[in-house]
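1. Pasting the sequence and the predicted coordinates here, then a few questions.
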Amino acid sequence: MNKSQLINELAVQASLTRAGAERAVNTMLNIITQQLQAGSNVTIQGFGTFSPRHAAARTGKHPVSGEPTHQPACVKAVFKASQQLKDSLNP
């Protein structure tokens, strides 16, 4: 399912217009992004937790030439599914 399909499904299940569903999805994604940028975790009870994780700088290899390349330190977004979500996927 992609974002457009998610918006359409939300509109149908919540009896919203497509524009209203799109605003809701975009607002939720913007809030999660802002919190991650601020260094905060976002926990959705029964679904999971989004958290920022710092990755240290490292040396990698160019896939074609095999030459070493420098990978700078960065912050990555990580999602950890809740136990309730895991259980619902594996009844």
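-> It's in.

2. From here on, just use CA atoms for contacts and neighbour counts.
-> Will do.

3. Now do the strands in this structure.
-> Along the chain, counting by DSSP state E, strands occupy 42-44, 48-55, 58-61, 68-71, 74-81.

4. Pick the most deeply packed of the ones you listed.
-> strand 48-55 (a mean of 16; mean count of other Cα atoms under 10 Å).

5. What angle do strand 74-81 and that one make with each other?
-> Interaxial angle, strand 48-55 versus strand 74-81 (axes from the mean of the first three to the mean of the last three Cα atoms, to 10 degrees): 150 degrees.

6. Which residues are in contact with V78?
-> Applying Cα atoms under 8 Å, 6 or more residues apart in numbering to V78 gives the contacts F50, S51, P52, R53.

7. quick one: contacts for the first one?
-> Residues counted as contacts of F50 (Cα under 8 Å, 6+ apart) are I32, L36, N41, V42, T43, A77, V78, F79, K80.

8. second one coming, line it up with the first:
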Amino acid sequence: MLLNTENPILITTPITSRQDLYTALAHAAHPCCHTGETQNFVIPRNLDGMADLLREFCIKSIVCSDWRLDEADTKAIQEVLQDVKVRLQR
């Protein structure tokens, strides 16, 4: 089961670290979060893992209502998002 790619991922939890973002994306994207099956659930640990998750689930847009990352982390994440053609609204 893949996400409806017409709808963005909505993240309402505070994003204060890269790991916060990786965790929020994984919880929003993985079908196992909605079915209760967690044996294959993987939370990315780095930007490459985040990019893989975004590609795997065909995510095209992320809306984050409480972005608190510093400039360096924001820039690094935006570079990856640009590479995988994902829009970020914050």
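-> It's in. Since this is a predicted model, take the numbers as computed values, not measurements.

9. Could you report the TM-score for this superposition?
-> The pair, once superposed, lands on a TM-score of 0.26 when counted by TM-score structural alignment, normalised by the length of structure 2; 45 aligned residues with a Cα RMSD of 4.6 Å.

10. ok so, going back, out of the contacts of F50 of structure 1, the closest to D87 of structure 1 would be?
-> D87 of structure 1 lies nearest to K80 out of the contacts of F50 of structure 1, by Cα to Cα, at 13.5 Å.

11. Thought R53 was touching the closest one, still the case?
-> No. Taking contacts as Cα atoms under 8 Å, K80 of structure 1 lies outside contact range of R53: 11.8 Å.

12. shared neighbours of these two, which are they?
-> What both K80 of structure 1 and R53 touch, as defined by Cα under 8 Å, 6+ apart, is an empty set.

13. before we move on, the earlier item: could you dump the contacts of V78 of structure 1 into JSON lines with distance to Q71 of structure 1 added?
-> Formatted as JSON lines, the contacts of V78 of structure 1 follow (distance: Cα to Cα, whole Å):
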{"residue": "F50", "distance to Q71 of structure 1": "23"}
{"residue": "S51", "distance to Q71 of structure 1": "21"}
{"residue": "P52", "distance to Q71 of structure 1": "18"}
{"residue": "R53", "distance to Q71 of structure 1": "16"}
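
14. G20 of structure 1: which of those residues is nearest?
-> Lowest distance from G20 of structure 1 to those (Cα to Cα) belongs to F50, with 24.4 Å.

15. Not counting sequence-adjacent ones, nearest residue to the closest one?
-> Closest residue to F50 of structure 1 apart from its sequence neighbours, by Cα to Cα, 6 or more residues apart in numbering: F79 at 4.5 Å.

16. show me what contacts that neighbour?
-> Contact analysis of F79 of structure 1 by Cα under 8 Å, 6+ apart lists G48, T49, F50, S51.
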